[in-house]
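In: Next comes the sequence, and after it the predicted model I'd like to discuss.
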Amino acid sequence: MTDVRIGLQVQPQHAEYSKIRAAVAEAEQLGVDIVFNWDHFYPLSGEPEGLHYECWTMLAAWAEQTSRVEIGALVTCNSYRNPELLADMARTVDHISDGRLILGIGSGWFEKDYQEYGYEFGTAGGRLDDLAEALPRIESRWSKLNPAPTRKIPMLIGGGGEKKTLRLVAKHADIWHSFGDLDTLKRKIGILKEHCAVVGRDFSEIEISTAVANARGAAAKPDEVGPALLEAGASLFTVHATGPDYDLTQLRDWIDWRDNR
């Protein structure tokens, strides 16, 4: 039987940090496998100038707060940090957490972040090219750091671009995070398998992660969508919760499904 893992993205928007801390503690107590945040500087929904917190300083705090769950960003924006610096930050949080960090990374897309913080937005293709150049630099820096990471830090790549992103997944990722419906997932898994064959990668080494939401954006019921997603090849299922009050009802449902299927 395929191992199923459940993730929670605690979206760090519209909430005081005490509420975020409490949500992470509750999720770990409930038995979630991974707790994610995201790497933005402003809310993605609701009041555009609402409460918000930075990604990587938060992950360091989570590393100290938690003891069992893996932690990571869903996903880090490659544009916001020099690749060598990001590698060192990840290695540091890896040590603080005693080896529980996942480096989730993507090419970036939220234009307001770029404009307000002074990064060049460029084009989607250019940002993907930058990501392709950054990933081997991150891996190279990990080999030079003293102390070295506690383990091979798992790399999660988010995104569904069929020509560039999925090729990067085939070359570098331990986890691929996807969005979209069941048919889209099946089709993109087929394309990812083709990229793996081209670059000489064993497809079975890549964990398939998916956001579980229905067409209205609400978390889907696990017994309705879980079995088909699992049959398609997904094994990491991530729900989200947002501020100001983090409702973990859907998380409980997915954990129950994982434990009782």
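Out: Arrived safely.

In: C-alpha only now, for contacts and for neighbours.
Out: OK.

In: Work out which residue lies at the spatial centre of this protein.
Out: With distances taken as CA atoms, centre = their mean, Leu74 lies nearest the centre of the chain, 2.7 Å away.

In: That one contacts His40, doesn't it?
Out: No: with contact defined as CA atoms under 8 Å, Leu74 does not reach His40; the gap is 10.2 Å.

In: Not counting sequence-adjacent ones, nearest residue to the residue nearest to the centre of the chain?
Out: The shortest distance from Leu74 to any residue that is not its chain neighbour, by CA to CA, 6 or more residues apart in numbering, is 5.0 Å, and that residue is Trp38.

In: Got another one to weigh against that:
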Amino acid sequence: MSIRIGVQIQPQHADYGQIRDAVRRAEDAGVDVIFNWDHFFPLYGDPDGKHFECWTMLGAWAEQTSRVEIGALVTCNSYRNPELLADMARTVDHISGGRLILGVGAGWFEKDYDAFGYEFGTAGSRIADLASAMPRIATRLAAGNPASTRHIPVMIGGGGERKTLRVVAEHADLWHSFGDVGTLRRKSAILDEHGAAVGRDTATLVERSVGVDKPPALVATELVEAGVSLFTIGLNGPDYDLDLVHQWVAWRDAQA
């Protein structure tokens, strides 16, 4: 798979105009994918600071951008009915002209659940809910009129070895991993074992994705050797400094 560079423009501690400007600058910089995240409060910094909702923002980004893929890294499965999420994805797919990545995860940030009235449950129950949601999402997408413009790539984030990676093996086109390169290698091998069990060649069908916070000279080689092809740099508001992004885009272009 070709090397791609993403940015996660974290929708926290900024006015929306600053977020819009960061999206413009990131697309102009040459990134391949622009992500946000699906939370209702900041994850760090002032816990009650400025924050905006994920999917309404993706609709705006679909109109604002013209080249990059867009998506959530990742949508919390708990916050929306799976059929509704599928129809939201189909709609943003059309608005963007076929540039949406549907990122989904089981959810973990308890403050979101408590403040918005969702049942937090347990890690096991949330993963089970994700597993049951994925076929429902696929069924609803298949039933939409008009149909989506393409097969909407599904990204699943998480690394639970027995359950989450099984869901990835069954349903994902991309897998976003957390942890160091050793963890990535171990979990990637486990993912491929799940793939063999469900009859999918996940080594070739599931793109590996990681977040990076160091220059490519320090980490890129070993991550590529471990199978990663999508590298995403997280950017915090209000400044959304793209210096590291420019380094990764230049590295990508040098590989080509």
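Out: Perfect, thanks for sending it. Since we're looking at a predicted model, the values are computed, not measured.

In: TM between them?
Out: Their TM-score after superposition, calculated using TM-score structural alignment, normalised by the length of structure 2, is reported as 0.98; 254 aligned residues with a CA RMSD of 0.6 Å.

In: rewinding a little: the residue nearest to Leu74 of structure 1 contacts Thr57, doesn't it?
Out: No: contact status for Trp38 of structure 1 versus Thr57: not in contact, 11.7 Å apart, counting by CA under 8 Å.

In: neighbour-wise, which of the two wins?
Out: The residue with the greater number of neighbours, taking Trp38 of structure 1 and Thr57 and applying other CA atoms under 10 Å, is Trp38; the counts read 24 against 11.

In: Report the contact partners of the more buried one.
Out: Taking CA atoms under 8 Å, 6 or more residues apart in numbering as the contact definition, Trp38 of structure 1 lies against 9-12, 55, 73-76.

In: if you set the cut-off to 7 Å instead, what comes out?
Out: For Trp38 of structure 1, the residues meeting the contact criterion (CA atoms under 7 Å, 6 or more residues apart in numbering) are 11, 55, 73-76.

In: Kindly write the PyMOL command that selects the buried subset of the residues you listed.
Out: Of the contacts of Trp38 of structure 1, the buried ones go into a single PyMOL selection, burial set by 16 or more other CA atoms under 10 Å:
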select buried, resi 11+55+73+74+75+76
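
In: from the contacts of Trp38 of structure 1, which is closest to Asp256 of structure 1?
Out: If you rank those by distance to Asp256 of structure 1 using CA to CA, Gln11 comes first, at 22.1 Å.

In: Surely the closest one touches Val239?
Out: No: here Gln11 of structure 1 lies out of contact with Val239, judged by CA atoms under 7 Å, at a distance of 10.5 Å.

In: Spell out, range by range, the helices that occur in structure 1.
Out: Counting by DSSP state H, residue ranges of the helices within structure 1 are 17-30, 55-65, 83-96, 111-117, 124-144, 165-172, 182-199, 222-232, 249-260.

In: From Phe179 of structure 1, how far off is the residue in structure 1 sticking out farthest from the centre?
Out: With CA atoms, centre = their mean as the measure, structure 1 has its most outlying C-alpha, relative to the mean C-alpha position, at Asn146: 26.1 Å. Asn146 of structure 1 is 37 Å from Phe179 of structure 1, where distance means CA to CA, to the nearest Å.

In: ok, now His40 of structure 1?
Out: On the measure of CA to CA, His40 of structure 1 and Phe179 of structure 1 end up 18 Å apart.

In: Please identify which of those two sits among more neighbours.
Out: The residue with more neighbours, out of His40 of structure 1 and Phe179 and counting by other CA under 10 Å, is His40; that gives 24 against 15.

In: show me what contacts that one?
Out: 54, 113.

In: Tell me the spacing between it and Gln29 of structure 1.
Out: Counting by CA to CA, the gap from His40 of structure 1 to Gln29 of structure 1 is 27 Å.

In: cool, Pro227 of structure 1 as well?
Out: Pro227 of structure 1 is 25 Å from Gln29 of structure 1, by CA to CA.

In: I figured Leu126 of structure 2 hits Trp108, correct?
Out: Rather than Leu, residue 126 of structure 2 is Arg. No: no contact is recorded between Arg126 of structure 2 and Trp108 when judged using CA under 7 Å, the distance being 8.5 Å.

In: Just want to know which of these two has more residues nearby.
Out: Neighbour count, other CA under 10 Å: between Arg126 of structure 2 and Trp108, Arg126 has more, with 20 against 16.

In: Once you drop chain neighbours, what's closest to that one?
Out: The shortest distance from Arg126 of structure 2 to any residue other than its chain neighbours is 5.4 Å, reached at Ala106 (CA to CA, 6+ apart).

In: Against Val23 of structure 2, how distant is the one you found?
Out: Separation of Ala106 of structure 2 from Val23 of structure 2 (CA to CA): 26 Å.

In: Pro238 of structure 2 now?
Out: Pro238 of structure 2 sits 13 Å away from Val23 of structure 2, taking CA to CA as the criterion.

In: out of those two, which sits in the more crowded spot?
Out: Neighbours around Pro238 of structure 2 and Val23, counted as other CA under 10 Å, are more numerous at Val23. The numbers are 22 against 18.

In: separation between that one and Asn36 of structure 2?
Out: With CA to CA as the criterion, Val23 of structure 2 and Asn36 of structure 2 are 10 Å apart.

In: Show the contacting residues for Ala170 of structure 1.
Out: Contact criterion CA under 7 Å, 6+ apart gives 192, 195-196, 201 as the residues in contact with Ala170 of structure 1.
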